[in-house]
Every structure is written in structure tokens, then in C-alpha cells.
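structure of the sequence below:
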Amino acid sequence: MRLKLVSLLIILSGLSACSTTEKPTKTSENLSSANSSAQIQATDARSMYQLALNRQGADKIQLLYSARDAAITEQRWPLLEQICTDLEQTPSVDQIQNKLYIAFAQKQQGKNSLALEMLATLNHQLTQAEHFAWHQYLTASVYASQNLPKEAMTYFLRASETASKNNLTIPQLNKDLWQNLQQLSSYALERFNRGSVVQQGWVNLALYHQVYLGAPVELDQAINNWQRRYPGHPAIAVLPKKSAELIAAEPLNIERLVVLLPQSGANERLGDSLKAGVLAALDSTSIAETIFIDEMLSSAELSEKLLKINPDFIIGPLLKASIDKLVTSKALQDYPVLHLNTFDGERQSPQHYFFALNPEHEVQQALEHFLTAGYQKPMLLAPNSSSGQRLVDFFNRQWQRYSETTPEVGLYNDKKDMPTTIVNLLEVDKSKERIATVKSLFKQEVESETRSRRDIDVIYILGDAIETRLIKPYLDVNVSTFADRIPLYASSKSHSKQIDSTDKGDLDGLYFTELPWMLSGQIKDHALRQQYNSLWPEQADISQRLFAMAYDSVAMLSNITQLSILPGKRFNGLTGQLSITSDGQINRQLNWAQYKNRQIQAVQLATSAPLPLFMQSATHRSYSE
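Take a look at the predicted model:
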């Protein structure tokens, strides 16, 4: 907290320095005496502000300035906004600078839409370089605070270009810009690699760090070449400390690996699948010794074994109960660990990572595609279970960040309940009632056809493979022939290699996300897939998925430090494109596929980070202006 406060004071002291209107000065001994008396009476921001309300002229303005500085020190953002709003009523105050303060206070309170509105009002008034640089920096900060690095990047770069060209100092700008750059993938960085020398310098430096991360000699040479190419570049300010950190992030040297997995009890078969994946991946590593331990042992027994082995790294355990057990006992606290599941508690060590085949990753990916494709009203179909409700709730929470519409949700209890759920959601039942009413008015035969509602423009199925094969025909017959065909999507739960081998059912047109390992021809190592099929031709889907997860767990170990340092870095694995978040969670980007002519085909579907609502309104205003 202390470091955070110091950073804020540095930032805002720089903003104060860009003012072009001088603060009121003391012009008499009486005014000086009055101010001294005021300072004695008021020692905090609120007291100074209340005192200022009873003053007039220069005395009032001086007290408001003092109250503003104190509010920043005390991190009282609502009060800072209120003080600056009062200052806005004073003609002698630098109004543009004051609005920048207001936008900053709003950002600190999470009022992102209001902050962007305030900044948008200044778009045509930024005639001074200082104001423009700070305006761009604050706009970038709003987007960065919402984990939108691509949107923030343009503004960060403009701020850097302006500051460099006009010899301005904006504390934290270089640090924040560099941190934002590292959130981007190499593909995204390449798209920014154009424009001014300042912009290209930043982007090329970030690309060098991604390409040569873990190779200290090559990285050092690349940085030397960069410095010769971009002398005097503002990014030099981030080089010394950051380069040392990145050069130190060499690939892990693991001689002794311990794998914790269930080797007894009800989940022993899951442990066997994991063990097979680990052994397959070890062939491509230099790990000298691998020891498998049953995670079902007590905490004391596991601690004793680990103390004797002294492993360089641990993979596992798989079960959440085992993770909770070992976290409570702190048995793994002093070792680098890649857990094979999520953990809801506090991370014990920055060397602890969490890798799970989390269905929320797929839901997020589908949602982002829906928004990119312009769908407005999705319909979700999910089993009425705890897992089904969890995924529906997750989708709804995320959707509300980006859209004002509310998704339609259908929860079915069993296969008998599916037709009723679908008919009610599509309002086919109401159409049938209208048809019956019309027919009752005429004696002769009336030709009719039911109509479904027209506002639903995409359907997302969150059921398993059997449920999806039952739902799809109901949807086909209940969507009106007068309406365009509604695109159908599903998660990897809808896909089963076992069922597909004998019956793909009537799934034509259905899109779904899936692990590359589960799709023919989607991995580079075709020999591995062929070998697996020859050894275990009848393996259950869950066993195949766990094999892939275990394989990736070993294969990515040499990159795990670099992945954790650079959020934009990706590892192409059997389970998808993997990246690591700041809290050690491993995210997955899966492949898209589609059932077509009773075959499964790989497809490329456009997906990009959606614009939150607060950004959409600001973007609309900027265009309308």
C-alpha cells in the first residue's frame, strides 16, 4: 500500500506540473496570516475543503488546491472529484488540467464510463502538448485497468510519442506502457510495429524480449542492437532492471521431477491416464529422474517423502480435495508446483501454478466470438444441475459487461423435459395456440405452419454429447422455416470421439470448441496420436483429455517461468494455446470445429476482445463528434 501511494503521488505531482495557470499567490500579510491560521485549523482533506467553502477569491482557491493535494495523499477519490468539481467553477483555474484530475478520480473509483466521458469532452481542446500527453496517458490507464491492453496501447504510444517529442516527463508512463506491452501476444505486437520511431522502438523491444526470453546471450545481443538503432528512446528507462529480470528467466533445469496423482481409490484410472501422458512427454525432455507418488497419502506421509526426494519441481495433485489438504498442511509451500486443478484460496507461492481443463475458458471464448460476430440475443441450453447453472451464471455475468441485452436461458431436467423447454423458449407453443384459434373460426381446412420467435440469433448448447444429439433435432424442427437458420454452438462436452466413431448423429452445422488433441490433424506430432491410438484404441474421452493435459504439463515446464513473466506469451499444446495469468492460472484457447456432411472440419472463427459497455458509449460519442 505504501508503494502504491508513492506511485500515485508521483503521477499526480507530474499532472500538477503541466498546469499553465499559476496558482494564486499571497499578496499581503493579512492573507498570509489567514492561510497560516487555516492550515492550523485544517490538517486533512475534508477539513480543508470545508474551510475553503467559507472563503472567497484567492484564499478559497489556495485552500482548494491544498485540499486537492491532501485528498490525493489520503486516496479519498470521491472527495478529490468533489474538490475538482468546485475548482471547475473558478475561471482562473486551468480547466483542462482540472478535468484531467476529475477523470483520474473517477477512474480510481471504477467510474470508467464517466472518466471516458470527461476525457472525451477535452478531445478538441488539447492544444498544448502537456495536456494532450496526460490526456492520452489517463485514457490508456482506464483501458489498462480493465485488462484491455490492445485498446490501451494506442493511447500509451501517443502519450510516449508526445512526451518524447516535447521533452515532457510523465512519471509511471514508461513503466505502465512496458507492462501493457507485455500483455500482448507476438501477433498483436506485430500489428503495432509501424508508425513513428518511438512506437516501433517500443514494439521491437517487446518482440525481442518475447523471442529471446530464456536465452540470455541472444537477448543481451538483441538489446545492444536495439540501443544502437534507437538511441535516446524513452524505453531505455525500463531496460536495466527489467532486462536483468528477463535474462535471469532461463529455462528451468529440472533433474528430479515428482508427479502427484491418484494411484489408489476410486480415481485410480484417472491417475493412470495422467501417468501415461507424463511418460510420453518425458521422452522429449532432459529430466533425469521422475518419481510418481500417490496423492491419496496423508499430508504427513507426502511431506516425509518430498523431504527425502527434494524434487526440483512437482506436478499435481489432481483432485481438489488433495490440493486443499496439502495447502492446509503447507506440504508444498517450499516447492515449485504445477497443480492439475483450480484452487479457490490464496496462492501460497509465486512458484505455484494451476492447470485445469476449465469449461469456463470455452464459455468465454464462445462469448467473445458471439460478440465479434455481432450476435445480439443468445439462447443458452444447459442441464439443470450445479455445473450447468454455474456455466450459465458465468456466461450471464460476462455478457452483461458487454451488452445491454439479457440472454435467454433454458434449463432441462432430463431428455423428456427438453422438447418442452425448447418449445417454450422459442415460443412455438404460443404460435400453435394462435393457429388453433384461427382454425376454430373457420369450418374449412386452414393451412398453417408454426413460427418461432425471431429475436434469438444464436444458440449455445452446454450439454454433453448425448444431450446435444437429442437437442439438435428438436431445434431443427421448432425453428420457423420463415426465419433464417439460427447458428448453433456447443462446448467440447458435446464432442465424443467414442460416439463419433459409430454415429455422428444429425449434428450437421454445429460449431464447437475442442482440444487440438481431440481433433484429427490438429496437432503437429501426428506420430504421437497414431501411437496413442494403437496402444489405447478404446480409451474414454476423459482419459484422452487427461493424457493431453499431463503431456502439456511436462512439455511446458521449460517455458513456465517465461510464460508467467510475459502474459502475452503462448505455448502451443495438445490442450490448446496456453498462457499464464498474473495469479498463476493457466488459460486455454481451444480450436474451433464444425460438423459438416457427417465429418468434422477445422474452422477459423473470428474472435477478438469485446468492447465493454463503458467503452462502447465512449466510442460512439467520439465518432458522432
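
can we go C-alpha only for contacts and neighbour counts from here?
OK.

quick check: the residue nearest the centre of the chain vs residue 406, distance?
Nearest residue to the geometric centre of the chain (C-alpha atoms, centre = their mean): residue 147, 6.4 Å. Using C-alpha to C-alpha, to the nearest Å, we find residue 147 at a distance of 23 Å from residue 406.

again with residue 302
From residue 302 to residue 406 the distance is 49 Å (C-alpha to C-alpha).

higher neighbour count, the two?
The residue with more neighbours, out of residue 302 and residue 406, is residue 302; 18 against 13, by other C-alpha atoms under 10 Å.

contact partners of the helix or strand hosting that one?
Under the criterion of DSSP states H and E, residue 302 resides in helix 299-309. With C-alpha atoms under 8 Å, 6 or more residues apart in numbering as the test, helix 299-309 has contacts from 295, 325, 326, 329, 331, 332.

got the buried residues for stretch 457-469?
457, 458, 459, 460, 461, 462, 463, 464, 465, 467, 468, 469 (16 or more other C-alpha atoms under 10 Å).

for that stretch, measure first residue to last.
Start to finish, the residues bounding stretch 457-469 are 21 Å apart (C-alpha to C-alpha).

next one: it to chain centre, how far?
25 Å (C-alpha atoms, centre = their mean, to the nearest Å).

just the element for residue 593, please.
If you go by DSSP H and E, residue 593 is part of strand 591-596.

which positions within that strand qualify as buried?
591, 592, 593, 594, 595.

do stretch 601-621 as well
Of all the residues in stretch 601-621, those buried under the rule 16+ other C-alpha under 10 Å are 602, 610, 611, 612, 613, 614, 615, 618.

go on, stretch 192-210?
192-193, 198-210.

and of the residues you listed, the nearest to residue 433?
Distance ranking of those against residue 433, using C-alpha to C-alpha, places residue 192 first at 57.3 Å.

for that closest one, which non-adjacent residue is spatially closest?
residue 203 (6.8 Å; C-alpha to C-alpha, 6 or more residues apart in numbering).

what helix or strand does that neighbour sit in?
Here residue 203 is assigned to helix 197-211, by DSSP H and E.

who are the packing partners of that helix?
helix 149-165, helix 173-181, helix 186-192, helix 216-229 (3 or more C-alpha pairs under 8 Å, 6 or more residues apart in numbering; DSSP states H and E).

sort out which residues of the last one are buried, please.
So the one you mean is helix 216-229. 216, 218, 219, 220, 222, 223, 226, 227.

hang on, isn't the first one packed against residue 250?
Think residue 216. Yes: with contact defined as C-alpha atoms under 8 Å, residue 216 and residue 250 form a contacting pair (7.3 Å).

second chain to compare with the first, below:
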Amino acid sequence: MDFIKHVGRFTLASIVAAGLHGCGGSTPIIDDRPTTDIEQAAAVDIDALLNQAQMSRSPQKEQLLLQAAQHLSLQGEQHWARNLLNSIDPTLLDDEQFIAYTLTFSEIALADDAFFLAQRILTNPRLDQQWQTLAVEQQVLLRQRRADLFMVLGEPNASIEELLALQPLINDPLLDIDNQDVLWQALMSMPVAELTYRSQKAANTPTLQNEDLRGWYSLALISKNNQGNLDKQLFQINQWVARWPQHPASLRLPKDLQLLQQLIEERPAQVAVLLPQQGRLAKAGKAVRDGFVAAYYQALANGSHTPVLKFYDTSEGDIVDVYNRASLDGADLMIGPLDKNKVTTLSQQESLPIPTLAVNYSEDVAEPATNLFQFGLSAEDEARQIARRAWVEGHRYAMILTTDANWGRRSADAFRQAWENLGGTIITQSEFTGEGDFSNVIKQALHINESQKRAQGVRALFPQPVEFEPRRRQDADMLFMVARPTEARQIKPTLAFHYASKLPVYATSHIYSGTEDRKADRDLNNIRFSTLPWFFDNNNATKQVIQQAANPAPSYQRLYALGVDSFQLYPRLKQLQQSEYTRLYGVTGSLSMNAQRRVEREQIWAKMNNGRAQSLPMVVSHN
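Next up, the predicted model:
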């Protein structure tokens, strides 16, 4: 979730500094200096407040509990404060107290990543009825929290409405820039069909805010519809600026769009494609190459700028020698290599003279060579994405079940690290070989053996027969699974056999072949998995060309998609590198770049339903 990092941009202490008033009649926190408030809160006798609340009747009881919760929050006792706030009936608070309750409780809920609790607090209809009575600082804070929360929960349009409402409230130029950047990222996360619908809806309801909104939608559509054609994109943006001269985005274009002219001037005239043509990686290399070339010819047919392509075999010899030969031949940019060891060799160079987009990731290198960009189909990226989604959806205690292959272990390690960083707990981690050991591995992981042993002990105490049904462990609320389709089709029924049919299962894209097989895939029902947009975008012209020409085997579909997105990526490497908000929406996912120049992918989500993969919204509540 890219927007999780935006949650909590302001804390309760900053609102205290802005002059937030607490409970009516006994305002507990009023000071210009947050440090002083914290010192005052530390000196408060919480037990005395709670005792007084216990002896009081409503509504004074709720006022005292709120006062105690605010002081506890400032003391860092978030768990205790949350329990107190949970016990308060907000309908018994007056308007001023209700706002204090909302500010305190929403901050604690967001700090705890209790997103659905925060949603309930921040969307209370009473809050909307009181907007006009709020201080500007309070409006800013609450709208920012709502905007961030809606994005985390997969409601970008609701987030956009909050961000637009924020614009006239912000006086700080830096905050205004940040707000506009977040607004642009929210817009770019929306599908083209949704942007089109929202744009038409805004046009049919003419208001000043809707006019601004329609301008934003229009600009986002230009950006998303022309990601494969820099010239067309720049031309249409210049037309948009001429049409909307007073629009906030005309006064300051999003950073990724500001770079378009530079990208056009610096785009490579000759591209060298460094892929294996022989040996164990020959078929994989051919799939990546064919995807790249198919995208090249599609761009040519659409009138887009295309470079001269030259191909080099990396199957044998030193990759540095191949690289130098391509450089001497006049390459302005390199695509490849594919072999992980060869990528690592390039990464270990002090620097590379020519921008290079490798189509795999190197082993960990502290400081990768300058000019090296890395892009691949990392299972670890998927594992981290699954951890973020499962966490937002309310899970906290995870089981891990993976193949014993190296990629499965790497995925498990990535999930564990991401999960524990979020604050989650790994209950157990198990591996299977796939050689008839599914039942034993799952039985042991679910503690079915221990349950049966307890039953044997009970039976030994009674001469008469004792009815018994084994119970699985109850301390796990989800399972993270890494498996191939044939393995996953055995695992899900085995889970049901061992009393875990209702345990939510999240899986990497590897459980889905990309080819519909409803009879076989019924055994995958209800599994949530991340996957490539490639498998759901049947209208993609490049995909249609590849399917007609190559009829690719399921195992190579992802590599064709990797080749397609490599072609889309290479002209925009500088754009992704210089703007953290820039996303390229490709057939392998939403692509961004981190500080190590590694392209990170955010895939779409799907769920098996009656043997058919169906796309899912960003977040689904299990509450």
C-alpha cells in the first residue's frame, strides 16, 4: 500500500499546538507547546479521573473518560486510551467533546493500523454536520486523515474529494505541493474507465469544485492513455494547459509530466537487447525478447518513436565483454541481461557508462553500479504486497506454507520480514516437497496431532466410548501460501479436511496458470492472490499479437509480459527515478522505482470463485 506512509502526517501534538480544545467544562489540553502538554498529562492522576468517572452519571462520566483518554494518549499509553474510548458512547458528548473524541480516537486507530475502526470514526455522519463549526486546523487534520485512509482502503475517488476540499484550507506552500502530489497519485491509481465516468459525471454537475475536478480527471486520462507515446502525451498536455490556464495543475504540473520534454530530448536512438539465445535460459530469453519486440512493433504501428534495435547473445562468455561490445556498436541504452548472476556482475561494477535496464534482480549489492536499473518478476515483491494487504484487511497472526524450492523460501522470508515490520506475528512456518506430504505437513502445522493426542488421553480416562472431533489451532487468522497450481489444488482441500476450510488464504500469483480451467481450479475457491494485469487485459493489442503469433505456454506468459513492460519502461527510467509519485501502469502491474533504482511492482488482486479468477477491489474487510 503506497499510501500507508501518508497516514498520520500530523499528530495529535501538532493539533494541540494549533489550539485544539478538549472537553467542555474541564478542558484538559490547552497549550501552544506540545511538550508542555505532555508534561502536564504526565502529572495527571489517571486513576483519580477514572474513579470520578465511575461515580458519575452520563454525560459527565463520558466527559471524564474522554479527558483521561486524551491524557493517556499524550503519555503514550495508546492501548489503555483506546480501551477507554471504546467504552464511550459518542452520542452522549456535546459537539466540542465529540470533535475531541474523533481527533483522539482516529489518531490512535490509525497508529494501530486499525483502518476499519478509523473508517467508522471518521465517517460518522455527525462529523459532516459539524464541519462549519471546526477550526481550520481541525478541518485540515481530519480531511488529511480521511484522504489517506480512503486511499489505504481502496477508495481513491473519496480520497480525491477530501484532497480537493483541503486545497483552499492550506496556507503552507510545501503542504500545498504535498497535497497536490498525493491528489495526483490518487488520480493515477484509478482505472481509465473510472476516470472517464467521473469526468463525465463532474461535467454534468457544474460547480466550481467539479470544474477543477473535471480538469484533474482530464489530465489524468491524458497521462494514462498515452504512456506508450511521449510525443503524443506532451502534445495533448500542452493543449490541456491552454484549455485550463487557471487550473492548479496548470500553475504547477505534476512532476512526472514536467519531465516529458527532457525525456523526449534524451531518448535513446539505439537500444541493445542483451538476452540468452542458447542454453538453459534460451526459452525464457526468447519469451522476453518476443514480448519486447511485439511492443516495439505495436508502438511503430501507432506512430510512436522507435529506436534501432540490436540483439546480443549472453549465453556464453563474460557479460562485461558483451556489454562493452554493444557499447562500442553505438548503443544508447541496454535491455538485459536476464541471468541473475550476470546482473550481479554488472551490479558490482563501479559504474556503467550507459543506462541499463536489467530484466532480473541482482543478489544484494550494497551500492549497485550507477546507471543500472533492475526490473523483474520478483516473488519477494509479491510476498511483501500480500503482507501489506492482509494487514490492512485486519489480520495479525499468520501461518506460512511454501514449496521447499529456493524461490518459495525467499518468498517466505520476504513475507516474514514485511509482516513482522508491520507488527504481525508468524504463528508457524512450514514447507512441503509436493511428494505426497501435503496432509502430514498441514496436519502438523494446524496442531491436529496435538488435538488427537489430547483426545487419546481423555479416552484413556473413561471406559465408555467418547465422541471426539479434532480441532485445529485457533491462534492463526490467515495463511500465506506459495505454490504452483497443481500443488495449490491439493493444499486447499487438505486444509478443509483438517478443519481449516474457513481460514483465509492469501497466495502469490504462482497458483494461477493464466489459463481458465474451471473444473480443476474449483479446488482453489476463495483463495485471494496477487496477479499480473496481463491475465485480465484481453483487449491489450500487444497481448493479442503475441497470442496469435506464439500461443505462449502458461509458464512463459509472465515473461512475455516482462518483455512488453521493459519496452514501456526504458524511455521513462529517469521519470521514475526522479519522482517518487510516478507510476507506470503496465501489464505486469503498477511500476515505481526505489532509491536503489529497482523497479517495484504492485500487482492487481483476484479471487477464485467457482473455478474462475475474478478481479478484486484493493481492500476487502473481514470484519
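
after superposition, what is the TM-score?
The TM-score (TM-score structural alignment, normalised by the length of structure 2) is 0.63; 500 aligned residues with a C-alpha RMSD of 5.3 Å.

the helix holding residue 203 of structure 1 against structure 2, how far on average?
Taking mean C-alpha distance after the TM-score superposition for structure 1, the mean distance separating helix 197-211 of structure 1 from the aligned residues in structure 2 is 5.0 Å.

show me the contact partners of that helix.
By C-alpha under 8 Å, 6+ apart, helix 197-211 of structure 1 touches 157, 160-161, 164, 178, 181-182, 186, 189-190, 192-194, 219, 222-223, 226, 230, 233-235, 246, 566, 569.

return the members of those classed as buried.
157, 160-161, 164, 178, 181-182, 186, 189, 192-193, 219, 222-223, 226, 230, 233-235, 246, 566, 569.

what ranges do the helices span in the stretch 201-350 of structure 2?
With DSSP state H, counting those that start in this stretch as the criterion, the stretch 201-350 of structure 2 has helices at 208-225, 230-243, 248-251, 255-258, 260-266, 282-301, 319-328, 340-347.

for the stretch 351-500 of structure 1, same thing?
359-373, 386-402, 418-425, 428-440, 465-478, 497-500.

go through these and name the closest to residue 139 of structure 1.
Closest among those, using C-alpha to C-alpha: helix 386-402, at 18.9 Å.

how far away from the center of its chain is that closest one?
15 Å.

quick check: it compared with structure 2, mean distance?
Superposed on structure 2, helix 386-402 of structure 1 shows a mean distance of 3.6 Å to its aligned residues (mean C-alpha distance after the TM-score superposition for structure 1).

got the angle for that helix vs helix 359-373?
Interaxial angle, helix 386-402 of structure 1 versus helix 359-373 (axes from the mean of the first three to the mean of the last three C-alpha atoms, to 10 degrees): 40 degrees.

quick one: buried residues of helix 386-402 of structure 1?
388, 389, 391, 392, 395, 396, 399, 402.

so who does the third one touch?
By that I understand residue 391 of structure 1. 359, 360, 363.

quick one: map it onto structure 2.
Aligning on TM-score structural alignment places residue 391 of structure 1 opposite residue 411 in structure 2.

now that match, nearest residue through space, not along the chain?
Sequence neighbours aside, residue 380 is the residue nearest to residue 411 of structure 2 in space, at 4.8 Å (criterion: C-alpha to C-alpha, 6+ apart).

could you give the number of residues near the one you found?
For residue 380 of structure 2, using other C-alpha under 10 Å, the count is 20.

ditto for residue 604 of structure 2
21.

quick one: it and residue 572 of structure 2, what's the gap?
Counting by C-alpha to C-alpha, the gap from residue 604 of structure 2 to residue 572 of structure 2 is 22 Å.

got it, and residue 133 of structure 2?
For residue 133 of structure 2 relative to residue 572 of structure 2 (C-alpha to C-alpha), the value is 47 Å.

distance check, the residue nearest to residue 192 of structure 1 against residue 298 of structure 1.
50 Å.

again with residue 585 of structure 1
Residue 585 of structure 1 is 26 Å from residue 298 of structure 1, by C-alpha to C-alpha.

with neighbour numbers in mind, choose between those two.
Under the neighbour definition other C-alpha under 10 Å, residue 585 of structure 1 and residue 298 were set side by side, and residue 585 has more, 20 against 13.

touching, that one and residue 353? I think so.
Yes: the pair residue 585 of structure 1 and residue 353 qualifies as a contact (C-alpha under 8 Å) at a distance of 5.9 Å.

give the contact list for the nearest residue to residue 103 of structure 1 once chain neighbours are set aside.
Spatial nearest neighbour of residue 103 of structure 1, chain neighbours left out: residue 115 (4.4 Å); criterion: C-alpha to C-alpha, 6+ apart. Listed by C-alpha under 8 Å, 6+ apart, the contact set of residue 115 of structure 1 reads 102, 103, 104, 106, 107, 142.

and the two most separated of those?
102 and 142 (12.9 Å).

surely residue 509 of structure 2 touches residue 532?
Yes: using C-alpha under 8 Å, residue 509 of structure 2 is in contact with residue 532, at 7.5 Å.

which neighbours do the two have in common?
With C-alpha under 8 Å, 6+ apart, residue 509 of structure 2 and residue 532 have no common neighbours.

hang on, the earlier thing: to residue 579 of structure 1, which of the helices of the stretch 351-500 of structure 1 lies closest?
Nearest of the helices of the stretch 351-500 of structure 1 (C-alpha to C-alpha): helix 359-373, 11.8 Å.

OK, contacts around residue 465 of structure 1?
So residue 465 of structure 1 contacts 493, 494, 495, 496, 499 (C-alpha under 8 Å, 6+ apart).

please convert the buried members of the residues you listed into PyMOL selection syntax.
In PyMOL, this line selects whichever of these come out buried by 16+ other C-alpha under 10 Å:
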select buried, resi 493+494+495+496
